[in-house]
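**Student:** sharing a model that was predicted from the sequence below.
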Amino acid sequence: MKNIQLLLIAVLLQSCFPVSIPPNLENGKWMEAQKFKRKLPNQYAYIFTDPKDANEFYYYISAKFPPNQEGDSENNVPVQINDTNYYISFYETEKKSRMVNLLPAITNEVLRDKNIPIELEEPPITREGTWYIVLTITDAEFIDALSPSYKNQKKILDYTKILHNEYISTTNYNSLQFQK
């Protein structure tokens, strides 16, 4: 019985425990942007996991909606949805997963207490990130078009889902310029 307890303690100390795990938003989710990440604007947003490389969504938006006169393809990109003008802004943001490995952390502390200068190289906390695209849409008066109180919110939300699916399935963004 004592051997089983020692075995369980050894396995427990060698295990990694998740402290925070980023959500899986492959299918996208509509929510308040600031509840997803504090530094985002105080608006409703459509958020999805970005499986592609950095800046790919920027290239997609630039190809689909050529830059306006100011040349900005991230903020207030003009689009027409059902013959009404709207503005899309997007943000690339990362959420990190954190895992704690107890054995190196405990061993390093014991060695430090005994004034032994050896430290295990493996960090006690490891991080791995997941990137997300956060889409916000406003109307011509800069009213949040994804807000539940907005009159055409359902149509706008459907449009964001179409953009998401088109982005994921498109590999050659130049072909988007020939579609209308």
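**Tutor:** Nice, thanks for sending it over. In this text the structure is predicted, and so the values were computed from the model without any measurement.
**Student:** C-alpha from now on. contacts and neighbour counts both.
**Tutor:** OK.
**Student:** who's in contact with the longest helix along the chain?
**Tutor:** Identified as the longest helix of the chain according to DSSP state H is helix 153-169. Helix 153-169 has contacts (CA atoms under 8 Å, 6 or more residues apart in numbering) with 28, 30, 46, 48, 51, 57, 60, 81, 135, 137, 145-147.
**Student:** export these to TSV and append columns for neighbour count and distance to residue 39.
**Tutor:** Formatted as TSV, those follow (neighbours: other CA atoms under 10 Å; distance: CA to CA, whole Å):
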residue	neighbour count	distance to residue 39
28	19	20
30	17	17
46	22	16
48	21	17
51	13	22
57	21	20
60	22	24
81	13	28
135	23	14
137	28	17
145	26	20
146	27	18
147	22	19
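**Student:** closest to residue 10 among the residues you listed?
**Tutor:** residue 51 (36.6 Å; CA to CA).
**Student:** hang on, residue 67 is in a strand, isn't it?
**Tutor:** No: applying DSSP: H, G, I helix; E, B strand; the rest coil, one finds residue 67 to be coil, outside a strand.
**Student:** in terms of contact, does it touch residue 75 like I think?
**Tutor:** No: applying CA atoms under 8 Å as the test, residue 67 and residue 75 come out as separate, 10.3 Å apart.
**Student:** for this protein, what spans make up the helices?
**Tutor:** Going by DSSP H, the chain shows helices at 2-14, 33-36, 56-64, 102-113, 153-169.
**Student:** need the winner for burial among those helices.
**Tutor:** Stretch with highest mean neighbour count among the helices of the chain: helix 56-64 (a mean of 19; mean count of other CA atoms under 10 Å).
**Student:** next up, a structure to set beside the first:
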Amino acid sequence: MVTGKKFKNHLPKDQLFIFSDPKEAEAFYKFVDRKFDGKGEMLDTDIGFDLNNEHFYLTFYEVEIPTKFVNVGTIFVDLALSSTDIGPIFEDQYSSRKGHWYIAIGVDHDRYGDCLSTTSPYREIVLAYLRDLKQEYISAQQYHDALFKM
């Protein structure tokens, strides 16, 4: 659990359930569409669901946290080549980026607002639900991979 803004600046100030997304882009959208019968609309906000006779609203975000690498080897090669007529050949490869993707989920209730806040009476049941949802999402990929490797 983390405050959205602390994880990524453009996220809301609410508490969010965040996990690493091992799948391809938009896989969670497709999962949510199937799970909550979104009829192919690719919903990501105010997705209604019921839990313990209460109605909640789920909102999720796909978030990339880029990792930047400095390729020191290419810099040294270009430095060595700079004294020759060849000149630098790796100029565009001094750094590279690789992103790590995360799913951030928030849950709201009409009367109590942020259900993941420490003061919410629904925090524990919503957290349990989100843990199960995450496991179902991850397992769906493992099942799909096993099915098509045969």
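**Tutor:** Received the coordinates, thanks. All values reported here derive from a predicted model rather than from experimental measurement.
**Student:** give me the TM-score for this pair.
**Tutor:** Here the TM-score for the pair of chains, by TM-score structural alignment, normalised by the length of structure 2, is 0.81; 141 aligned residues with a CA RMSD of 2.5 Å.
**Student:** re the thing from before, Throw the contacts of helix 153-169 of structure 1 into JSON lines and include distance to residue 118 of structure 1, thanks.
**Tutor:** Below are the contacts of helix 153-169 of structure 1 laid out as JSON lines (distance: CA to CA, whole Å):
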{"residue": "28", "distance to residue 118 of structure 1": "46"}
{"residue": "30", "distance to residue 118 of structure 1": "49"}
{"residue": "46", "distance to residue 118 of structure 1": "48"}
{"residue": "48", "distance to residue 118 of structure 1": "44"}
{"residue": "51", "distance to residue 118 of structure 1": "39"}
{"residue": "57", "distance to residue 118 of structure 1": "45"}
{"residue": "60", "distance to residue 118 of structure 1": "50"}
{"residue": "81", "distance to residue 118 of structure 1": "63"}
{"residue": "135", "distance to residue 118 of structure 1": "48"}
{"residue": "137", "distance to residue 118 of structure 1": "54"}
{"residue": "145", "distance to residue 118 of structure 1": "58"}
{"residue": "146", "distance to residue 118 of structure 1": "55"}
{"residue": "147", "distance to residue 118 of structure 1": "56"}
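**Student:** among these, which are in strands?
**Tutor:** 30, 46, 48, 81, 135, 137 (DSSP state E).
**Student:** what two of those residues are the furthest from one another?
**Tutor:** Checking these with CA to CA, the most distant pair is 48 and 81, at 20.5 Å.
**Student:** where does the longest helix of structure 1 end up in structure 2?
**Tutor:** Taken onto structure 2 by TM-score structural alignment, helix 153-169 of structure 1 occupies residues 123-139 there.
**Student:** can you give me the distance of the closest residue to residue 112 of structure 2 other than its chain neighbours to residue 15 of structure 2?
**Tutor:** The shortest distance from residue 112 of structure 2 to any residue other than its chain neighbours is 6.6 Å, reached at residue 120 (CA to CA, 6 or more residues apart in numbering). Residue 120 of structure 2 sits 11 Å away from residue 15 of structure 2, going by CA to CA, to the nearest Å.
**Student:** what touches both of the two?
**Tutor:** Residues touching both residue 120 of structure 2 and residue 15 (CA under 8 Å, 6+ apart) are residue 114.
**Student:** more neighbours, the two?
**Tutor:** residue 15 (22 against 15; other CA atoms under 10 Å).
**Student:** compared with structure 2, how much does the longest helix of structure 1 deviate?
**Tutor:** On superposition with structure 2, the mean distance recorded for helix 153-169 of structure 1 (mean CA distance after the TM-score superposition for structure 1) is 0.6 Å.
**Student:** report the angle between that helix and helix 56-64.
**Tutor:** Relative orientation of helix 153-169 of structure 1 and helix 56-64, computed by axes from the mean of the first three to the mean of the last three CA atoms, to 10 degrees: 110 degrees.
**Student:** and residue 98 of structure 2, what pairs with it in structure 1?
**Tutor:** Residue 98 of structure 2 maps onto residue 128 in structure 1 when the alignment is built from TM-score structural alignment.
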